[in-house]
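Engineer: sequence and predicted structure, then a few things I'm wondering about:
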Amino acid sequence: MEVRPHDLVWVNDPQAIVIESELPEWLNQIDYHQLPMVVRREQLPRQFVPVGIRGRQRAERLAVKIKLRNIIQVVTPESLINHVAIGQLPSHFRDSLQALRDYLSGWQWGITGSCGYQIASGIVSLSTKSDLDLLIRCPIYTDYKQLVAINQFAQHQPCRIDIQIQTPYGGFVLNEWIREQRVLLRTATGPILTHNPWCIGKEY
């Protein structure tokens, strides 16, 4: 089974969740073993998957690992863009996603963050301050002007949109790259500051 950062996963056994730190109080207030967990970036042995557990509040997050063999369901960001639950979102999220579906036709993209979690789980996670978090997969170098155009289109939508670009080496925030011409690339072994997130250690 293949899982990637930002995928949502469910497990079939509470014992599949390996928690190596002290349990926060909020974790005892939720049935965390029944909830989807968000795959994150960390280098682990192949039998484990690094994930994050979400609580009810924005500050309630816990990094743990789970046993790969116990994963029973995987939901990808891409699978959420036409999900029926989008119809239950606030109107400014619905309208933004409709516009993005048309504009990003041909791109490999999906919904992450609180919006993706709510769509996949049915648990209300969005607040009035929530952004619409998107992931665009760019396995090969993508022209800077194309990404600028996407970012400009996103800025004219009804809700605030935060776009992360996924390269073969990791992920970076699109706004940061446009603003600074270099980015903090988030990889499985830690962040790397680079001018070229498609070719680590080399310039364009």
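Structural biologist: Happy to help now that I have it.
Engineer: every contact and neighbour count from this point should use C-alpha atoms.
Structural biologist: Will do.
Engineer: and the contacts of stretch 118-131?
Structural biologist: Contacting residues not belonging to stretch 118-131 are listed as 35-36, 56, 75, 80, 83, 85-86, 114-115, 117, 159-162 [C-alpha atoms under 8 Å, 6 or more residues apart in numbering].
Engineer: strands of the protein, start to end?
Structural biologist: Applying DSSP state E to the chain gives strands spanning 8-11, 17-18, 37-39, 48-54, 61-67, 71-75, 108-112, 132-137, 161-167, 170-173, 183-187, 190-194.
Engineer: columns distance to residue 151 on top of these, output as a markdown table?
Structural biologist: Shown next, in a markdown table, are the strands of the chain (distance: least, C-alpha to C-alpha, whole Å):
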| stretch | distance to residue 151 |
| --- | --- |
| strand 8-11 | 25 |
| strand 17-18 | 37 |
| strand 37-39 | 25 |
| strand 48-54 | 28 |
| strand 61-67 | 28 |
| strand 71-75 | 25 |
| strand 108-112 | 14 |
| strand 132-137 | 11 |
| strand 161-167 | 8 |
| strand 170-173 | 11 |
| strand 183-187 | 15 |
| strand 190-194 | 20 |
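Engineer: highest average neighbour count across the ones you listed?
Structural biologist: Highest mean neighbour count of the strands of the chain: strand 37-39, a mean of 24 (counted as mean count of other C-alpha atoms under 10 Å).
Engineer: correct me, but residue 43 touches residue 190?
Structural biologist: No. If you go by C-alpha atoms under 8 Å, residue 43 and residue 190 don't touch, sitting 9.0 Å apart.
Engineer: one step back: of all the strands of the chain, which lies closest to residue 148?
Structural biologist: Set against residue 148 and scored by C-alpha to C-alpha, the strands of the chain come closest in strand 161-167, at 11.3 Å.
Engineer: between the closest one and strand 108-112, how big is the angle?
Structural biologist: 130 degrees (axes from the mean of the first three to the mean of the last three C-alpha atoms, to 10 degrees).
Engineer: against that first model, consider the following:
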Amino acid sequence: MIRAHDIVLLDKTALKNVELPEWVEETDQLFATVRRGMPIEADSVLVGLRGRERQQRFGFETTLNKVEEVIHPWELVTRNSFREAEVTEYSVYQQYREAQLLLKNHHWGVGGSLGFELATQRATIKPSSDLDLLLYANSAAELPMEIIKENLAFFEKLDTQIISQKGGFALKEFLSQPSKKILLKTNEGPKLTTEIW
């Protein structure tokens, strides 16, 4: 199953009829990140390309038969950057190392620029990059709450999302108001709801 935050390797013919922005660079392999949303065609998926700058993002829809490989965020958590010596002092990479220790017995993943670098072996993170941490849980009981509470300052400074079968929501919001309506990101759009699991 393909879902938001997955990274996909696409057949380059996926771009055949797509009008691309000028910043999109020709590469040997075409990697894209899966986006939330409802594709127009049933056998399609929404994806996004990323450029060198943070604001360089381009979304489009492609058919599933153009997907050659799917890399899930949880498959990245034991990988090292291909340029580890260069990025080892970056705060995003140090936070990643800490998360590896804290969450080694739990279901988690890496999204954002670091996830893209770990998946594609392309230089994506910068000294200013943030760690996008994903915690997978289908009930509150599946969350590593003891670890989160013991390391609250660590988790609260990150962009930590909880991914359930219904969508994604912010850990910070869940911690501050677990029984109230929370902004849930779904394929149908954002919803304020208590039905997050």
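Structural biologist: Received it, and whenever you're ready, just let me know what you need. This one's a predicted model, so the numbers in the text were calculated from it and none came from an experiment.
Engineer: about what we covered before: between the strands of structure 1, which one is closest to residue 154 of structure 1.
Structural biologist: strand 161-167 (6.1 Å).
Engineer: now do the counterpart of residue 23 of structure 2 in structure 1 against residue 53 of structure 1, distance only.
Structural biologist: Using TM-score structural alignment as the criterion, residue 23 of structure 2 maps onto residue 26 of structure 1. Separation of residue 26 of structure 1 from residue 53 of structure 1 (C-alpha to C-alpha, to the nearest Å): 11 Å.
Engineer: so what does residue 52 of structure 1 match up with in structure 2?
Structural biologist: In structure 2, residue 52 of structure 1 lands on residue 48 (TM-score structural alignment).
Engineer: contacting residues around its match?
Structural biologist: 32-35, 57-60.
Engineer: ok, now how distant is the match of residue 23 of structure 2 from residue 57 of structure 1?
Structural biologist: With C-alpha to C-alpha as the criterion, residue 26 of structure 1 and residue 57 of structure 1 are 9 Å apart.
Engineer: neighbour-wise, which of those two wins?
Structural biologist: Set residue 26 of structure 1 next to residue 57 and count neighbours by other C-alpha atoms under 10 Å: residue 26 wins out with 13 against 9.
Engineer: I'd say the more buried one and residue 60 touch.
Structural biologist: Yes. Between residue 26 of structure 1 and residue 60 there is a contact under C-alpha under 8 Å: 7.2 Å.
Engineer: measure the residue nearest the centre of structure 2 to residue 118 of structure 2 for me?
Structural biologist: Closest residue to the average C-alpha location of structure 2: residue 111 at 2.7 Å, with C-alpha atoms, centre = their mean. To residue 118 of structure 2, residue 111 of structure 2 is 10 Å away according to C-alpha to C-alpha.
Engineer: show the contacting residues for the equivalent of residue 159 of structure 2 over in structure 1.
Structural biologist: Residue pairing (TM-score structural alignment): residue 159 of structure 2 is matched to residue 162 of structure 1. Residue 162 of structure 1 makes contacts with 131-134, 173-175, as judged by C-alpha under 8 Å, 6+ apart.
Engineer: and these as JSON lines, adding distance to residue 155 of structure 1?
Structural biologist: Converted to JSON lines, these look like this (distance: C-alpha to C-alpha, whole Å):
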{"residue": "131", "distance to residue 155 of structure 1": "11"}
{"residue": "132", "distance to residue 155 of structure 1": "11"}
{"residue": "133", "distance to residue 155 of structure 1": "13"}
{"residue": "134", "distance to residue 155 of structure 1": "13"}
{"residue": "173", "distance to residue 155 of structure 1": "14"}
{"residue": "174", "distance to residue 155 of structure 1": "12"}
{"residue": "175", "distance to residue 155 of structure 1": "10"}
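Engineer: which one of those sits closest to residue 185 of structure 1?
Structural biologist: Relative to residue 185 of structure 1, and with distances defined as C-alpha to C-alpha, the nearest of these is residue 173, at 8.2 Å.
Engineer: give me the aligned partner of that closest one over in structure 2.
Structural biologist: Under TM-score structural alignment, residue 173 of structure 1 pairs with residue 170 in structure 2.
Engineer: same question, residue 90 of structure 1
Structural biologist: Checking TM-score structural alignment: residue 90 of structure 1 goes with residue 88.
Engineer: list the contacts of that match.
Structural biologist: Counted by C-alpha under 8 Å, 6+ apart, residue 88 of structure 2 has contacts residue 94.
Engineer: structure 1: helices as residue ranges?
Structural biologist: Ranges of helices in structure 1, per DSSP state H, are 91-103, 113-121, 144-155, 174-180.
Engineer: got the buried residues for the shortest one?
Structural biologist: Spelled out, it's helix 174-180 of structure 1. By 16 or more other C-alpha atoms under 10 Å, the buried positions in helix 174-180 of structure 1 come out as 174-175, 177.
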